[in-house]
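S.K.: this one's structure only:
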């Protein structure tokens, strides 16, 4: 019988001692199920402890804090996340996760990085209210997270002390400690874009001072409520995660067998560099289309990963430095965990095996073994992914594509070779538009043209049914090419990932919540651009529809058009304001050969910037027909611009100033004056916020960050109400 704690003699909740947890197989349970049985010496104390925990949990709401400083961190959190209903049935609620990352990193990150000395954001206030509601209802709560930084952990503890009633509710930390050496290796794996020297030195400092995290927790909370759990495995496997999951649920007073989450397609779920590279290879620039069964993919990868042996990412010199400088702290940690000496020693390879050279090709035998492990449908989906985005394949993806094609007995070819190349591409960005995306797609499909059209639709990790709707259309219409981002990346990365895939001669824009209403729109605009060769883009007015019942409008209105309605406008006209609604424009696409290094994909509003870059190369054509609909609804990006101007400026004002600054940099001050006048609109609103509310943060930050605009703004200010002149009081 194997001890999962490998010699741990003391996990100490509420003054009691656990010892020698053994793994036994029992009849009646599925193969591989692990049931925990405590050694006879401690069975009576264990039974009493579990009884007291259950009584306490149902009478007083506790605040459980699971801090996992081991390589099991992400997978254990995913398994706890998968057992929310089981926890709820035992009167324990999970603290709300950060929604953008919950599927991949189910931690309470926003709480860990909050400061007890700073005002709470609205989003964090809402999460905190949810936690307090659970506690008020007599339900315990469970925080998930960790940080190797002492200051961050200290701030988190202070945050709990300040905002939750710790004098009423007991705080019970459960701290899982793994081998610090392996934790550093996993941090390295999770940073494939590269680790700077400063960051590497910081990680070594964290890893060689791990015992301080335990001591700090002991100083902050009642030692007798602190539960220390060693995790001594050198790799993450289904069995090791099963063991630690069962133990954690036992310590929470839950005897039911928890569901163990399947490994997620994310960092921290693989052990070797080869497996991590093959994990990344399944998507070309984050595109998760056509849909792939990630659970089966990870199962196939893990089956081989366990036998591929150690392949460290971290440089050998850093590992040797940690071994040399971390010995004393390791002994302290072993004493705190009541472990025998050397229990936390690194595996033998740690101080001798060189780091894997990322520039070296993946071993062909591993590629073919992996291709053989995949099912034929999975191989075909991967080949289609690689064909769709052939121009962006990494060396690993090219090698995997060859191995897959060889397994299928086919030749790897681009899909485009068998399809008519588009003359115009409609570019759509969407997120959580399940109510609208169908109208957008139907509007493009209804277009009557004498040239081929492709519809590129990028979904930015929607949490509703938007991706499923897009996929359903794509199966029926080959002209639709989805780009389904698999994670919530930097909010403006979607622009880059969409634009680099467009290499047609012309491009049109239509966001996922807007749509075309004239079936001849694209043909009319193409005909116009061909008959007006001096124009590099053209646009038309759009109908503006408000979902809240406001009277529909037209954009741009006549008074927004510089010099009235004309057939052609100039670049200088566009500097007076953005008169071109996104879904009205067609460009002579200037980025057919890819995006230049200077292109800013992170600007908001981005469409005005794109219009300017195309207008730099020719005139702006105008067609008077209304041919599209622009929706205004409660979840639209600029929802406050027509409702609450100052709220809109709080949210987007600094981003708008950054756009003006980026445009000025691009045009090298040639249009500084009109840009400064546009910036005045933002700065005036910041001034109004200061005068009405006394909050000068926005105004100070804007003038400090953009001194050219700030200087111009101050030069334009005039005082309309002069303060009264003090008069001498007669004696």
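M.R.: Perfect, thanks for sending it. Computed from a prediction, not measured in an experiment: that's the story for all the values here.

S.K.: okay, CA-based contacts and neighbour counts for the rest of this
M.R.: Fine.

S.K.: quickly find the element holding residue 280.
M.R.: Remark: residue 280 resides in helix 273-281, with elements defined by DSSP states H and E.

S.K.: my bad, residue 508
M.R.: Going by DSSP H and E, residue 508 is in strand 506-509.

S.K.: tell me what that strand is packed against?
M.R.: Packing contacts for strand 506-509, counted by 3 or more Cα pairs under 8 Å, 6 or more residues apart in numbering; DSSP states H and E, involve strand 424-430, strand 586-588.

S.K.: looking at those strands, which is buried most?
M.R.: Across those, the average number of neighbours (mean count of other Cα atoms under 10 Å) peaks for strand 586-588, which reaches a mean of 25.

S.K.: point to the residue nearest the middle of the chain.
M.R.: In the chain, the residue lying closest to the centroid (Cα atoms, centre = their mean) is residue 488, at 3.5 Å.

S.K.: take the one below as the second:
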């Protein structure tokens, strides 16, 4: 078994895995990402479909360097105008549509793979288990601003990923560092093609969860509790890194609820199993509307909440806040809500020794 970058010219028909990579202004990181691909040791051919979205730094130059060196593997598209800002679904339009592989793996240009056998192990598993459509792994997290590497992130966050458990993915969605990280996933191309045919028109800010949850409804999902990759957090680098921007957090929470409502209704999920997480995300969304004094969104989603079997919010403060014109009462409810959110976010983490130690190291000892 040797790295395919060192083999002779390969016929495109032999490609078994298509790696999809999106890049934009990743000059500082893209080389490490590409090296992670090139260093894969496999007994099959793979291709790297990389889309540079009109980077304004030297990202495209670095990609070109690798394209020249590995022309049978590195297959880039260089945009002159940014497509993401135009609302284009870049992966599906520019990468998945030209994939030659039976399987798709993904990794964005600021993340990278560390296990040279990542693809081989995942493909071996999927080839032997035809009832599984996707396999993913544990991962490390690199905090760019503090130069700190958190090893085995799922383990540190006490996140238990159960093999082949659709309910597990549904319940963990929205939790910090939970479930399937895209850079660790490898899945059957047929599943992504099926998802594209049923994807509803939407303005969701999250694309990975609905896609992977759909796959979990259609096939089994495997998990390796070993780190194969590094997820890099950079200031203002991704949707998940919103810091204290509560407006962004509100929009993300709206997306979570909208996605859950779509699957809950479209696929008639069992109420006694899947309703709890849906209600939880509704309540968190209501909390953010109160903190931002956004009564229009609060009313809109209270109405949607009422359509779920005439469900009523467990917290009556939501409706009191909506109807109140007293600033004193509104500020009091906002204060209570802030304490509630703080508690739900941090209380469990305070009793997680691994998490506390890693946080202290990252914040104070670097």
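M.R.: Nice, I can see it. Keep in mind that what you see is a predicted model, and the values were worked out from it rather than measured.

S.K.: among the helices and strands packed on strand 506-509 of structure 1, which comes closest to residue 273 of structure 1?
M.R.: When these are compared by Cα to Cα, strand 424-430 sits nearest residue 273 of structure 1, at 33.4 Å.

S.K.: residue range for whichever helix or strand comes after the closest one in structure 2?
M.R.: Per DSSP H and E, the first helix or strand lying C-terminal to strand 424-430 of structure 1 is helix 437-445. Counterpart in structure 2 of helix 437-445 of structure 1, with TM-score structural alignment as the criterion, is residues 30-38.

S.K.: with stretch 228-235 of structure 1 instead?
M.R.: Stretch 228-235 of structure 1 covers no residues of structure 2 once aligned (TM-score structural alignment).

S.K.: to which residue of structure 1 is residue 14 of structure 2 aligned?
M.R.: Match for residue 14 of structure 2 (TM-score structural alignment): residue 421.

S.K.: doesn't that match fall inside a helix?
M.R.: No: if the criterion is DSSP: H, G, I helix; E, B strand; the rest coil, then residue 421 of structure 1 is coil and not within a helix.

S.K.: before we move on, back to that, Provide the aligned range in structure 2 for the helix holding residue 280 of structure 1.
M.R.: Against structure 2, helix 273-281 of structure 1 falls on no residues (TM-score structural alignment).

S.K.: tell me what that helix is packed against?
M.R.: So helix 273-281 of structure 1, by 3+ Cα pairs under 8 Å, 6+ apart, packs with helix 294-305, helix 395-408.

S.K.: what's the shortest one aligned against in structure 2?
M.R.: Right, helix 294-305 of structure 1. Taking TM-score structural alignment, helix 294-305 of structure 1 hits no residues over in structure 2.

S.K.: now do that helix: distance to the chain's middle.
M.R.: Between the centre of helix 294-305 of structure 1 and the centre of its chain there are 23 Å (Cα atoms, centre = their mean, to the nearest Å).

S.K.: including distance to residue 242 of structure 1, could the helices and strands packed on strand 506-509 of structure 1 go into JSON lines?
M.R.: Below are these laid out as JSON lines (distance: least, Cα to Cα, whole Å):
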{"stretch": "strand 424-430", "distance to residue 242 of structure 1": "38"}
{"stretch": "strand 586-588", "distance to residue 242 of structure 1": "55"}
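
S.K.: the match of helix 437-445 of structure 1 against structure 1, how far on average?
M.R.: Aligned to structure 1 and superposed, stretch 30-38 of structure 2 gives a mean residue distance of 1.0 Å (mean Cα distance after the TM-score superposition for structure 1).

S.K.: residue 126 of structure 2 pairs with which position in structure 1?
M.R.: Under TM-score structural alignment, residue 126 of structure 2 pairs with residue 529 in structure 1.

S.K.: and the strand or helix carrying its match, what's buried?
M.R.: Residue 529 of structure 1 is part of helix 521-531, with elements assigned from DSSP H and E. Neighbour-count burial for helix 521-531 of structure 1, counted by 16 or more other Cα atoms under 10 Å, picks out 521-523, 525-526, 528-529.
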